[in-house]
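K.L.:
Only the shape, not the letters, is given here:
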């Protein structure tokens, strides 16, 4: 073991014995705890400095040009940063930061050798930094080495500024570094503040980069939709700052009192603020509801879809609709409670003042959205129909749509929608195609008899393009027996085609259809 390693090993053992335990910390006064945290932070900075110097040297010995002699390659990893990550147990991001900080410390040693331990401490000043030689980043390096600036701040500034595009812009970068360091000293900036200021400075110094970066951010925009196993749907929306301003500004303005914004001045605004404060929904729920409301309003009023504004279709039977209407009336006629709007009874005082009614509430209805096994409550159905965000497709208790027939050979849009709701997608077993990816297949060939020239919803089913063509090409056909459909395939026994919509599952569960 080398002398340095042995010395640090002894230091580690001594530190472990000197560090306080939880009971000792809780017994300290507030002032003593603050002083202890300061001392521990100073100790950590010294250790982090040494780690950074080692990390930087490991990275240099792991250069790709060294090939098989690379230290990282001999250790079985791709880079020096990955080797540092393995040895320190840190994240790869922290390991790379250690390498960068180590590089800064090496730069500091080259432009301004460290003072002897018995020499007076060098005064912290922008003038001293401005007098340094070396590269444009030398002032940052020296502030870290001298303890004038935390390594985290220095790394954020360096990363945010990037590098000068050419020699002509180097003096401007040097002046920007001095200003950013002074801002950190004068304003006690956080690392996040320092990074933001550095990025803004880079945009001013390098307009070409600013343009390219704005375009790069814009091109990364995306929206991902994931359906979880519990039925909840997650939207992962990634937008550039300009788009975010368009989305977030009206939402923040609308929910300002709940998001830490101003309470406003007018009586109306004060009342709105008080209502938001008393709303029982969490901030996350309020944000979700507000975002949905804005999006729905934009769809219905913007005219971007012309006359064909997309409408959500909800499938419901006549009996379930009646239940939903009855339950809604019962809710509207129930005695009012003492809490604010949207808050359950008794929530304002912390005790329940709500007493159960003398008679149980009527059974609520259920309805179904396309492609999901999770039902809507009657209340959700009534709300959706009231605000015009959805259209109801009404079915009887046998699963057939009401008022959806048309005396034409071609299925109408309304009939296609009814078929999609009834079938829930391509009816061929095992086919995952949803309703909007299917075609309407006529069960009764046009040329068999005149009666077939009348198109009715019950005589059509949903098939995807592949299975539709395959059925015609391979000689198969589909037969309707009452309210059930059967696939006849040459050489096989008939197979019943089971609808995939959740409303049909409800009716089969209730026994109203087989």
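P.N.:
Yes, it's here. This is a predicted model, so every value here is computed, not measured.
K.L.:
make it CA atoms for all contacts and neighbour counts henceforth
P.N.:
Noted.
K.L.:
And for whatever helix or strand residue 93 lives in, what's in contact with it?
P.N.:
If you go by DSSP states H and E, residue 93 is part of helix 92-111. By C-alpha atoms under 8 Å, 6 or more residues apart in numbering, the list of residues contacting helix 92-111 from outside reads 48-49, 51-57, 59, 81-82, 84-85, 132-134, 138-142, 144-145, 151, 154-155.
K.L.:
Stretch 250-270 too?
P.N.:
So stretch 250-270 is in contact with 273, 276, 277, 283, 287, 290, 291, going by C-alpha under 8 Å, 6+ apart.
K.L.:
the helices in the stretch 251-400 of the chain, which residues?
P.N.:
In the stretch 251-400 of the chain, helices defined by DSSP state H, counting those that start in this stretch lie at 267-278, 283-301, 318-332, 378-386, listed in chain order.
K.L.:
tell me the angle the longest one makes with helix 267-278.
P.N.:
This means helix 283-301. Here helix 283-301 runs at an angle of 130 degrees relative to helix 267-278 (axes from the mean of the first three to the mean of the last three C-alpha atoms, to 10 degrees).
K.L.:
dropping in the other structure now:
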């Protein structure tokens, strides 16, 4: 099915509601509202697919080698992501997703074209279809959204190259393709965030050597920065390594469990404490902030100041 035919079908599904505006929607039944959300979402997905393909084409025509003659550069943009962001009115992150998916769709389409052209054409691509071909097919069929596909693609990442080669081997491509299909099967029961997390976990199991390198990179990327904005409000940006993130998350989860639907306490004293926390007028974010500040004040010592200058991947938050 081409984009136009699919688009016509989705428009027909929305048109079945006849005249519809905000006031008319407010008078619809609950079942109608659910169907309208489904129909509208399906219509949006077709538009997203069409935009992703166009974004991928724009990216191929805006490569650095094209210089100022590139599609994006000729229109005053640094790259295709900037062009898509301006045209779509989206965030740069969303525009980057569109471009990444579009490039993926084009790559798979080219490989499929070589397969259909015969063995001679396949000599240009001896490894066959890319591992993400199953994801691309699901996108074109409307089975997954752009956000879901991007979560799978980024979560799994590209398979590692064979030693002495610049491209992944057949076994790696097949393993990543199987992993991608597994995640596609889980789309109905997983959120976008869960798909990305599952993809990263699978990648680390498939590529143990790369997992260690990524772990060390996350450790090296740890940082803390503070600044004050024009209104005098103080801000901070903290980039965790794995150990630090686990320690802070465990601390906050334990302290805020009564606010987040944790188990009921049998002990009267613990139950009373949980009740006080639930009744506390502070928001969860405010409680988390106050807890972290309390921990920092309690843990302030010369020992902590000395150890902060060292920091190795094996050094967890043990104090």
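P.N.:
Received it, and whenever you're ready, just let me know what you need. Worth saying up front: this structure is predicted, and the values here are computed from it rather than measured.
K.L.:
Just give the TM-score of the two.
P.N.:
Remark: TM-score between the superposed chains equals 0.74 [TM-score structural alignment, normalised by the length of the second structure]; 274 aligned residues with a C-alpha RMSD of 3.2 Å.
K.L.:
with the contacts of stretch 250-270 of the first structure in mind, which one is nearest to residue 15 of the first structure?
P.N.:
residue 283 (44.8 Å; C-alpha to C-alpha).
K.L.:
and the gap between that closest one and residue 268 of the first structure?
P.N.:
21 Å (C-alpha to C-alpha, to the nearest Å).
K.L.:
In the longest helix seen in the first structure, which of the residues would be classed as buried?
P.N.:
Taking DSSP state H as the criterion, the first structure has its longest helix at helix 30-61. For helix 30-61 of the first structure, a neighbour-count test (16 or more other C-alpha atoms under 10 Å) marks 36, 45, 48-49, 51-56, 58-61 as buried.
K.L.:
and if you look at stretch 133-144 of the second structure?
P.N.:
For stretch 133-144 of the second structure, burial by neighbour count (16+ other C-alpha under 10 Å) applies to 133, 134, 135, 136, 139, 140, 143, 144.
K.L.:
can you name the residues of the first structure that it overlays?
P.N.:
Aligning stretch 133-144 of the second structure against the first structure (TM-score structural alignment) gives residues 138-149.
K.L.:
ok now do residue 472 of the first structure, which residues does it touch?
P.N.:
No residues are in contact with residue 472 of the first structure under the rule C-alpha under 8 Å, 6+ apart.
K.L.:
ok, residue 172 of the second structure - contacts?
P.N.:
159, 160.
K.L.:
Over in the first structure, tell me which residue corresponds to it.
P.N.:
Aligned partner of residue 172 of the second structure by TM-score structural alignment: residue 169.
K.L.:
State the distance from that match to residue 176 of the first structure.
P.N.:
For residue 169 of the first structure relative to residue 176 of the first structure (C-alpha to C-alpha), the value is 11 Å.
K.L.:
swap in residue 63 of the first structure?
P.N.:
31 Å.
K.L.:
Check residue 395 of the first structure too.
P.N.:
70 Å.
K.L.:
neighbours around the equivalent of residue 208 of the second structure over in the first structure, how many?
P.N.:
Using TM-score structural alignment, the equivalent of residue 208 of the second structure in the first structure is residue 207. Neighbours of residue 207 of the first structure under the rule other C-alpha atoms under 10 Å: 11.
K.L.:
do the same with residue 96 of the first structure
P.N.:
Residue 96 of the first structure: 21 neighbours (other C-alpha under 10 Å).
K.L.:
who's in contact with residue 366 of the first structure?
P.N.:
Neighbouring residues of residue 366 of the first structure by C-alpha under 8 Å, 6+ apart: 316, 320, 321, 324, 375, 376, 377, 378, 381.
K.L.:
Quick check: ChimeraX command selecting the buried ones in the residues you listed.
P.N.:
To isolate in ChimeraX the members of those that are buried, counting by 16+ other C-alpha under 10 Å, one can use:
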select :316,320,321,324,375,376,378,381
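K.L.:
For the stretch 51-200 of the first structure, which segments count as helices?
P.N.:
71-75, 80-88, 92-111, 126-130, 138-145, 151-161, 170-187, 191-205.
K.L.:
on that earlier part again, what's the average distance of the longest helix of the first structure to the second structure?
P.N.:
Taking mean C-alpha distance after the TM-score superposition for the first structure, the mean distance separating helix 30-61 of the first structure from the aligned residues in the second structure is 1.1 Å.
K.L.:
what's the closest of the helices of the stretch 251-400 of the first structure to residue 441 of the first structure?
P.N.:
Taking those one by one with C-alpha to C-alpha, helix 318-332 is closest: 26.6 Å.
K.L.:
quick check: that closest one aligns to which part of the second structure?
P.N.:
Taking TM-score structural alignment, helix 318-332 of the first structure hits no residues over in the second structure.
K.L.:
What's the separation between the closest residue to residue 36 of the second structure other than its chain neighbours and residue 274 of the second structure?
P.N.:
Nearest residue to residue 36 of the second structure, sequence neighbours excluded (C-alpha to C-alpha, 6 or more residues apart in numbering): residue 14, at 7.0 Å. Distance, residue 14 of the second structure to residue 274 of the second structure, by C-alpha to C-alpha: 48 Å.
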